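A.B. asks: I need the structure of the sequence given here:
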Amino acid sequence: METINEFSIDEIEITKNVEKLFKELFPICRSITGNGVRKSLKILNHVTEFTVKEIPSKTQCYDWIIPDEWNITDAYIEDEEGKRIIDFQKNNLHVMNYSIPIDKWMSYEELKKHLHTLQNLPDAIPYRTTYYKRDWGFCLAFNDFCKLDKQKKYHAVINSSLELGSLTYGEYNIMGNSGKEFIFSSYCCHPSLANDNMSGMILWIILLKILKSLKLKHSYRFALVPETIGAIAYLAKNEEMMSKVDGGFVLTCVGGPSKFSYKETFLENCFIDKIVDESFKESNVDYIRYPFDINGSDESHFSAPYFRIPIGTICKDKYYEFDYYHTSLDNLNFIKSKSIVDTLKIYLKIISKLEKIEIIKNKDNFKIKKAKNKTLTSLNPFCEPMLSKRNLYPSTGGQIAQKAVNFSKNHHSREYEVDENNRHSGLMIDALSWLMFYADGINTIEDISKRSGLKKELLYKATKILVDHKLVLINE
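C.D. replies: So this is what the prediction gives:
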């Protein structure tokens, strides 16, 4: 086996493999459970082997429960002449992910309640989900929505199933002998969205294949999970081992055409952040540096108060920051195989630097401590609590405002933002999430205000909600 310092990659061969995976993975309708995930993991397993595991529906994972498994075969809306005006077979984003079965004729006014569009991005089909509420819906371009005849009746059909099954994920552990361990995670739950996050899945499997061929000093844990519920379930199933992980990365949004960016770990200037900066500089690559934010992918779960794993994220067109995020325009015309290869090279440089590390500052210094006065302590320190079951989060997911929709937000607030007093507003949900993340017995509301940029008045209101729901304690 070669050491990583001696290793060079065959860019031409890797590019061919990336483009082959583009074609194989993009059409698949993935979700947080179901056959789409299994089919995708089977394709990736042909690149290099990893273990596929299942967690049964109804399994308790900290504050969350694995939902029933969802599968879909067809869906459409047809008019009175039998013409399909929305067709799942043409684009799987047309159906709100996790929609229940439906077969019903209805008026335009009734149908309209179940349609999702983006008026400010009128040619794009939005991506929407209803994971934890039994509901149904269709998504379509606003321009097509405007063509619907308000006087006609429409036939809505969704051939789907929601029943006991399991959540599927992939993992592989490369064992070193140094006692240090790092995690590379990605998510496999998005349907036909190319940058977010088919690109991350492809980078994940190629990086795994390369590292398996090397002689490595440290251990490297690879996890490919459905976003949020999969990461939380993975932490619950591997709690002891994950509590010892020293750092890592979420591989996501690495296929876009724009410049590199890096989202810092929650520690902001730890060894992970420094190594990333060194790697970009040595590669003569300019990049945008974003501060840590609790909104994003699974880094906030891995960095929850109990685990406090510093997780970084390198992107090429970061989530929230590109116009086509969570829409049908995030397609194969948007991403580039070269972007994935270029990101791979940065990660290999980072890993080569990780291999040289001898001393890592003990991340236990940042875990929950004996509470100080006026601080907050989480009563659910292992992961983000499930806010939707407490009616603190909307039941329809995916509703992040695309960059093209609104450039005026300081935070990447969701489309359903109303005001800070509304518990479903983007600002209030941000406040709840920031408080839960930093409720470690160390930080006060004033500290959290400085870290998050949110007003203390808003955080005090959010704290009362969390206390009422028995999610945090105020240490007097």
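A.B. asks: contacts and neighbour counts: CA atoms only from here.
C.D. replies: Noted.
A.B. asks: secondary structure class for the residue nearest in space to the middle of the chain?
C.D. replies: What sits nearest the mean C-alpha location of the chain, by CA atoms, centre = their mean, is Ser297, with 3.4 Å. Secondary structure, DSSP: H, G, I helix; E, B strand; the rest coil: Ser297 is coil.
A.B. asks: one more, for comparison:
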Amino acid sequence: MLSLQELEKVFDALWFLNRSITGDGVRETHKILSNYIPLNTYEVPTGTKVFDWSVPREWKVNQAYIIDPDGKKLCDFSENNLHLVNYSIPFQGKLTLNELRPRLHTMPELPSAIPYKTSYYRETWGFCLSFDQYNCLKEGIYEVVVDTELFVGSMTISDFLIEGESDKEILVHTYTCHPSLAINELSGVLVTLATASALASRSDNYYSYRFVFAPETIGAITYISQNFEHLKASLIGGLISTCVGHDKEYQYKSSRSGESLIDRAIKCYFTRNSSKELIWKEFSPSGSDERQYCSLGVNLPVGSLMRTPYHQYPEYHTSLDNKNIISFDALLETSNTYVEVFKLLEENKVYQSTTPYCEPFMSNYDGLYFNKDHRFASDLTKAVKWLIHFCDGKSDLFSISEKSGLDIYLIVEAAKKMHSCGLLKTID
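C.D. replies: Got it, this is the predicted structure:
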């Protein structure tokens, strides 16, 4: 289990690395993470076909900057890696300000922020700078240096499998491809790391747990393409971990069906923990890598449990998405929530009654029948009665909790007592 201090230490180690969908920044990121969990890291070569996509060329930045007419260096990549449009092709030359302007990207609505821009699949180059800095540019000749390389290389992916009693799996997937963004990049990485660390320390996991670190979109597509049959056969639910660094309410984007096991586990958990506010969002074809897992031909039960999602906070995809706005307390709390949801999934079993012909004589079974006043059954006894009538070998505990309106943890407790008394048997 990682502490707040360890999470912050990892954040600081990862912050300045130049991550993209390929490259040494990603490799170094995964190497640092492997100090905390035993990652299986591998490379997927440029040109590898993955469904309708191909793994792109690898990208490397040697240096990138602009020299203004007064000889001052601007947009220096070595000072902030957001200054260079990610995946810029090489360029060196002298341009007038009017010639340079179309290559400069700003955010007038956030005049002090450097925007984050990419050009993965369209060969071009450009620089990002604050609107305040842009407004100070003077007429004249600018020297531009974009010393980058695009070459046949590979894309880095890592995963980590915690084997449980069952070979059925729960997935947590996050991306490692954004440079120097706190909420939109490192929050998901840190929550995934903390969750993996917590579950790896448990010796009684029923399900197996798979953790994936890959570049967004192309990485998810590649991972699904190369593991599709296994995922289809084994995955019972999963979460995309992204935008989990705010201390605001939780937001859940459901799987495509909206009624998968992971969706129902989220509903049950937050209904029980009413102090944690949850905003429920139905699946839509925009967002992060749940789009790939929920695509028509794949259709795996994967949602995304976030705090303040992409596009909903003003600093999104800018230099203002930094350590000043991330909450390490929220990261740890969110990881704990992931773990608790997964524990609830493990408790959700299908039972069958061993005494289906009328109610059993409950006074024969210790701990099942309580009523100080004969007019009113205790909550536990109410749960027992519901289980007697609905443990048909098909209905799981989530559905019985939903149908009865009784607390899911009460239903779980009653089912365990009945199972130990021999009144219920589990159905695999």
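A.B. asks: Quick one: the helices in the stretch 151-300 of structure 2, in order.
C.D. replies: For the stretch 151-300 of structure 2, the helices defined by DSSP state H, counting those that start in this stretch occupy 187-200, 218-234, 261-272, 290-293.
A.B. asks: elements contacting the second one?
C.D. replies: Here helix 218-234 of structure 2 is seen to pack against strand 49-50, helix 290-293 when contacts are counted using 3 or more CA pairs under 8 Å, 6 or more residues apart in numbering; DSSP states H and E.
A.B. asks: Which part of structure 1 matches the longest one?
C.D. replies: In other words, helix 290-293 of structure 2. Aligned by TM-score structural alignment, helix 290-293 of structure 2 corresponds to residues 299-302 of structure 1.
A.B. asks: end-to-end on stretch 320-336 of structure 1?
C.D. replies: Start and end residues of stretch 320-336 of structure 1 are separated by 19 Å (CA to CA, to the nearest Å).
A.B. asks: what range in structure 2 matches that stretch?
C.D. replies: Counting by TM-score structural alignment, stretch 320-336 of structure 1 falls onto residues 311-327 of structure 2.
A.B. asks: Centre of the chain to the matching stretch, how far?
C.D. replies: With CA atoms, centre = their mean, to the nearest Å as the basis, stretch 311-327 of structure 2 stands 17 Å off its chain's centre.
A.B. asks: Identify the residues contacting it?
C.D. replies: 82, 113-117, 180-184, 187, 245-247, 310 (CA atoms under 8 Å, 6 or more residues apart in numbering).
A.B. asks: Now with 7 Å, please.
C.D. replies: If you take CA atoms under 7 Å, 6 or more residues apart in numbering as the criterion, stretch 311-327 of structure 2 is touched by Ala113, Ile114, Pro115, Tyr116, Leu181, Ala182, Ile183, Asn184, Gly245, His246, Asp247, Tyr310.
A.B. asks: buried ones in it?
C.D. replies: Neighbour counts over stretch 311-327 of structure 2 (16 or more other CA atoms under 10 Å) mark Glu315, Tyr316, His317, Thr318, Ser319, Leu320, Asp321, Asn322, Lys323, Ile326, Ser327 as buried.
A.B. asks: Now do the helices in the stretch 301-450 of structure 1.
C.D. replies: Using DSSP H, counting those that start in this stretch, the helices found in the stretch 301-450 of structure 1 span residues 337-354, 426-437, 445-452.
A.B. asks: Make TSV out of those and add mean neighbour count.
C.D. replies: Output for the helices of the stretch 301-450 of structure 1, formatted as TSV (neighbours: other CA atoms under 10 Å):
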stretch	mean neighbour count
helix 337-354	20
helix 426-437	25
helix 445-452	17
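A.B. asks: will you turn these into CSV that also has distance to Ile32 of structure 1?
C.D. replies: Below are the helices of the stretch 301-450 of structure 1 laid out as CSV (distance: least, CA to CA, whole Å):
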stretch, distance to Ile32 of structure 1
helix 337-354, 24
helix 426-437, 21
helix 445-452, 29
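A.B. asks: and of those helices, who's closest to Gly247 of structure 1?
C.D. replies: Gly247 of structure 1 lies closest, by CA to CA, to one member of those: helix 337-354, at 10.0 Å.
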